[in-house]
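Student: Below is the sequence, then the predicted model.
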Amino acid sequence: MQFKPYARTLAVAMSLAVMAGCSSTGGTQEGSMDGTAGSGGVGTGTAGSGQVSGSGLGEGAGQMAGSRIPEVRTIYFAYDSDAIRPEFQSVLESHANFLRSNPSASVVLQGHTDERGTREYNLALGERRAGAVERFLSVEGVSPSQVEVVSYGEERPAARGSNEEAYAQNRRVVFAY
């Protein structure tokens, strides 16, 4: 049977063609083929070092948009409220984008309150706050299996004190990756 030598030659030729088609011509991570940084120096990390700087929010041309955990990981709430404030919607959208882009990633939403109110009430309020964030992420397309909700109530304050400044820092949900 003379078919075997031709099959072997054909397999080698196909392998070489595939490898040639997959080869890269170089270029930079920013997408510029001439080695210059595109768009005025975006991508401040050192090539090959694994170091990347910046918040990951709005950098690059969408190439790195969902690959890094967003830098802002805490959102704050009004007194005795679980309503998401409009100024934090962009933060939540960036976390939703990250989680959708990384289906193996998971997050624990930690709900917190200030010290006013009973322990039981504050645990429930912390859970409602984290639940509100969980619902927002769900509406944005994040899988429920990626999100866990925990309430610490008043037990883990970010700031000590019995004044409005401390209270405001303690009414929060923290994204713990």
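Tutor: Structure's in. What do you need? Numbers count the residues shown, from 1 in each chain.

Student: from here on, contacts and neighbour counts on C-alpha atoms
Tutor: Fine.

Student: Please tell me how far residue 95 sits from residue 21.
Tutor: The spacing between residue 95 and residue 21, counted by CA to CA, to the nearest Å, is 36 Å.

Student: Of the two, give the one with the bigger neighbour count.
Tutor: Per other CA atoms under 10 Å, whichever of residue 95 and residue 21 has more neighbours is residue 95, with 25 against 9.

Student: how much space is there between the residue lying closest to residue 96 once chain neighbours are set aside and residue 174?
Tutor: Once flanking residues are discounted, residue 96 sits nearest to residue 137: 5.6 Å by CA to CA, 6 or more residues apart in numbering. Going from residue 137 to residue 174 by CA to CA gives 14 Å.

Student: Those two: who's more crowded?
Tutor: Using other CA under 10 Å as the criterion, residue 137 and residue 174 rank with residue 137 on top: 23 against 19.

Student: Structure two is appended below for comparative analysis:
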Amino acid sequence: MVTGLMLSAMALAALSGCAKKTVPVQSGMPAVSETGPKAASGLSHGIDESKWRELGLLTEEERVEFLDKAESFENDDVYFEFDSYVLLEEARQVLDRKVEFLRRYPKVTVTIEGHCDERGTSEYNLALGERRANSVWQYFVNSGVDPSRLSMISYGEERPIALSHDEASWARNRRAHCVLHY
């Protein structure tokens, strides 16, 4: 009896120790990378016809161009120096390209994600990630993007893209990432 109770307690402790935060996955439209902008002509690319019309993209050529540019938009992150949320010149160039995309496609919205490397406390990194996302948000708004098209979230250190524990990996994780919604 005691052994069974101890095993149950150990199993419960192990499960609670491995608990991860669940982050909601956007439902509806698949990510661009799932279908790829280079898919065969004539395919809907996972987007239904009414959504294409809503976006004002009526021809296959326009749709392929949109998907190609959307993929670039999402894959081109903004990077920050250690413990900073100041936009560097390279980051401003990336953001200028994103602003052009948003001007060209006024029906899309963006979630700006702030990310940090693993150094610092979780609370500090969440706050720093928020400041990084806010820097990008402010740049977009100052460039004429309607704030109602923008939202922000900070993941702090919770979603690294580089898993090693060295400066090169940390530099890749200090970023703002933009996710398109359409």
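Tutor: Thanks, I have the structure now. All of these numbers come straight from a predicted model, not from anything done at the bench.

Student: Superposed, what's their TM-score?
Tutor: A TM-score of 0.61 describes the superposed chains when it is computed by TM-score structural alignment, normalised by the length of the first structure; 119 aligned residues with a CA RMSD of 2.3 Å.

Student: The residue nearest to residue 96 of the first structure reaches residue 91, doesn't it?
Tutor: No - shown here, residue 137 of the first structure and residue 91 do not form a contact pair, counting by CA atoms under 8 Å, at 11.0 Å.

Student: ok, back up a step: counterpart of the residue nearest to residue 96 of the first structure in the second structure?
Tutor: Using TM-score structural alignment, the equivalent of residue 137 of the first structure in the second structure is residue 140.

Student: Its match: which element?
Tutor: Per DSSP states H and E, residue 140 of the second structure falls inside helix 122-142.

Student: What residues in the first structure pair up with the following helix or strand past that helix?
Tutor: Going down the chain from helix 122-142 of the second structure, the next helix or strand is strand 150-156, by DSSP H and E. For strand 150-156 of the second structure, the aligned range in the first structure is residues 147-153, judged by TM-score structural alignment.

Student: Can you give the contact residues for the matching stretch?
Tutor: 106-114, 119, 122-127, 130-131, 134 (CA atoms under 8 Å, 6 or more residues apart in numbering).

Student: so how many other residues sit close to the equivalent of residue 106 of the first structure over in the second structure?
Tutor: By TM-score structural alignment, residue 106 of the first structure lines up with residue 109 in the second structure. When neighbours are counted by other CA under 10 Å, residue 109 of the second structure registers 19.

Student: Ok, the one 5 residues further on next?
Tutor: Around residue 114 of the second structure there are 32 other residues, counting by other CA under 10 Å.

Student: And for residue 74 of the first structure?
Tutor: Residues contacting residue 74 of the first structure under the criterion other CA under 10 Å number 17.

Student: Distance check, it against residue 148 of the first structure.
Tutor: Residue 74 of the first structure is 16 Å from residue 148 of the first structure, by CA to CA.

Student: same thing with residue 79 of the first structure?
Tutor: Using CA to CA, residue 79 of the first structure is found at 24 Å from residue 148 of the first structure.
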